[in-house]
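[1] fold the following and give me the result.
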Amino acid sequence: MSVVMEPTDRTRIRRGRNRAVAERTDLLALLTDALVAHLGVTVGDHPVVLPTAFAVDVDGPDEGGTLYVHGSVAARWLRSSAGTTVCVTVTELDGLVAGRSAFHHSMNYRSAVVIGQARVVEDEAERQHALDLIVDHMLPGRSATLRPSTRKELAATAVLAVPLAEASMKARAGDPVDEPEDVTAGIWGGHVPVRRVLGAPVPAQDNLPGLDVPDDVRDRAC
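    The predicted structure is shown next:
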């Protein structure tokens, strides 16, 4: 059964409503596919937007599930965002759209906006779970192959949780939308697909001799 995202005043799409995506499954698919999120916070008297690794737990403790990001406990942006409303955006570029006029050049994309009150994860079990999710988001299955985090590493790392209750998504695909007279003028229009390509794994220079690329890394690169 499909689940439709109910917009709020903060997530209602007012411009380009024809590109709004209502299905929650499409939002979750984008959050699964994308690797980088941008977190917008207010630090002191000015806004800051930071790129960050992230992961999603659809069954997380927050309303609608939980989006996790992590950072250093010393990071000012992380301390400043606790208990405040933050904005997380995720975008995947799918194509470059060549219109028949400058005005109608565009991009094919999928983008999401998540707005919510951030909280610092204090529970040790949830924090470890979130960190494992972030590692596995980059390399599925990787966390199970790693040694446990040390107390020092955990003490230096903070996790921020944002509810997925308030979210919106837009998407564009396909050809340019040109004026009829520009089409009949014979100017070429179309789009250039863009896709992410992962290369073959490159071993670290200080690997011990004879180490093979593990399955989790090889599977991700294929």
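[2] contacts and neighbour counts: CA atoms only from here.
    OK.
[3] can you spell out which helices and strands pack onto the lengthiest helix in the chain?
    Longest helix in the chain by number of residues, with DSSP state H as the criterion: helix 124-138. With contacts taken as 3 or more C-alpha pairs under 8 Å, 6 or more residues apart in numbering; DSSP states H and E, helix 124-138 sits against strand 54-57, strand 66-72, strand 157-163.
[4] which positions within that helix qualify as buried?
    Of the residues in helix 124-138, those buried under the neighbour-count criterion (16 or more other C-alpha atoms under 10 Å) are 127-128, 130-138.
[5] now stretch 157-174
    Taking 16+ other C-alpha under 10 Å as the basis for neighbour counts, the residues of stretch 157-174 that come out buried are 157-173.
[6] re the thing from before, export the helices and strands packed on helix 124-138 to a markdown table and tack on distance to L28?
    What follows is the helices and strands packed on helix 124-138, written out as a markdown table (distance: least, C-alpha to C-alpha, whole Å):
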| stretch | distance to L28 |
| --- | --- |
| strand 54-57 | 8 |
| strand 66-72 | 11 |
| strand 157-163 | 13 |
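[7] looking at those strands, which is closest to A29?
    Checking those against A29 by C-alpha to C-alpha gives strand 54-57 as the closest, at 10.7 Å.
[8] how far off centre is that closest one?
    On the basis of C-alpha atoms, centre = their mean, to the nearest Å, the separation between the geometric centre of strand 54-57 and that of its chain is 8 Å.
[9] another for comparison:
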Amino acid sequence: MSQTETSNSYPTSARNQVKRRHDRGFYDHDTVHRILDSSMLCHVSYVIDGQPYCTPTFFWREGTRLYWHGSSASRMLRNQSKGERVCLTVAHLDSLVLARCGFNHSADYRAVMAFGRAYLVTDPDEKERAVIAMVDRFFPDRTAGLRPSSTQEIKATSFIAMQIEEASAKIRAKGVADDDEDYALPIYAERIPVRTVLGAPEPCPRLLDGVSRPATLNGYSEGRLLEDALRDAYFLEYPNG
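    Below is the predicted model:
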């Protein structure tokens, strides 16, 4: 069954099909979503009056829809409110690869490009859910114990959503890959793993006496990989994926 015939995969087109190294391209929901859900920082690319821009921002996924937020005065949000086409990207650097030839030096990585039309969230119910999700997606159940956001704070925050029309993942997990004849050369080569690891929590020095760290934050513990904590938090907030 081709990618375009599979309900569990995003359709492919000239826009999202991996052009170089087809073997590294993936279009299935499971692979694409797993990479997205392992991150909280994305880059959103768009064009204003012929000038390309690329803005880093926090984001989250609900099904096949992506959300991100920012100030209501943001240039990015102002120009993505009327169905503008955007490309949202996420990338994880997994290793540095040192080969026996400069040409074969590389890196292991996981990346996603997602395409669609951005729209400003104006429906009151959808915006109310987004106000909660922008916290609880990363820190499940936290909003319920916080001071409620004021009307002015909510008014100053805008949300953009995008239904994923097309998406592709590209993954390299090969490590050192020299030409066969180069393995006989007396040249050192190696793979250097790269990970983002959580440090020890640093409580606010102005905490009131008796206020302790809630158990809901146990997933963010010293020594854990950030991507594991983010993925676990996602499935706590969205058990059905």
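[10] quick one: buried residues of stretch 8-16 of the first structure?
    Going by neighbour count (16+ other C-alpha under 10 Å), the buried part of stretch 8-16 of the first structure is 11, 13.
[11] which stretches in the second structure count as helices?
    For the second structure, the helices defined by DSSP H occupy 29-37, 75-78, 124-136, 151-155, 226-237.
[12] go through these and name the closest to S106 of the second structure.
    Nearest to S106 of the second structure among the helices of the second structure is helix 29-37 (20.0 Å), distances taken as C-alpha to C-alpha.
[13] now the counterpart of E124 of the first structure in the second structure: how far from F159 of the second structure?
    In the second structure, the residue equivalent to E124 of the first structure is P124, according to TM-score structural alignment. With distances taken as C-alpha to C-alpha, to the nearest Å, P124 of the second structure is found 11 Å from F159 of the second structure.
[14] now R14 of the first structure: how far from A20 of the first structure?
    Noted for R14 of the first structure: a distance of 9 Å to A20 of the first structure, by C-alpha to C-alpha.
[15] same question, L78 of the first structure
    30 Å.
[16] which of the two has more neighbours?
    In this view L78 of the first structure and A20 are compared by other C-alpha atoms under 10 Å, and L78 has more residues nearby, 22 against 19.
[17] what number of residues lie near the nearest residue to the more buried one once chain neighbours are set aside?
    Distance criterion C-alpha to C-alpha, 6 or more residues apart in numbering; nearest residue to L78 of the first structure, sequence neighbours excluded, is G71 at 7.0 Å. Other residues within reach of G71 of the first structure by the criterion other C-alpha under 10 Å amount to 17.
[18] G71 of the first structure reaches L154, doesn't it?
    No: with contacts counted by C-alpha atoms under 8 Å, G71 of the first structure stays clear of L154, the gap being 10.8 Å.
[19] name the nearest residue to F54 of the first structure, ignoring sequence neighbours.
    On the basis of C-alpha to C-alpha, 6+ apart, the spatially nearest residue to F54 of the first structure that is not a chain neighbour turns out to be V69, at 4.7 Å.
[20] so what's that neighbour up against?
    With contact set as C-alpha atoms under 8 Å, 6 or more residues apart in numbering, V69 of the first structure has these partners: 52-55, 134, 159-161.
[21] so which residues make contact with the biggest strand by length in the second structure?
    When every strand of the second structure is counted residue by residue (DSSP state E), the longest turns out to be strand 82-98. Contacting residues not belonging to strand 82-98 of the second structure are listed as 35-36, 39, 41-46, 80, 104-120, 175-176, 189-195 [C-alpha under 8 Å, 6+ apart].
[22] can you select the buried ones from those residues in ChimeraX?
    The following ChimeraX selection, which keeps only the buried ones among the contacts of strand 82-98 of the second structure, applies the criterion 16+ other C-alpha under 10 Å:
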select :35,36,39,41,42,43,44,45,46,80,105,106,107,108,109,110,111,112,113,114,115,116,117,118,119,120,175,176,189,191
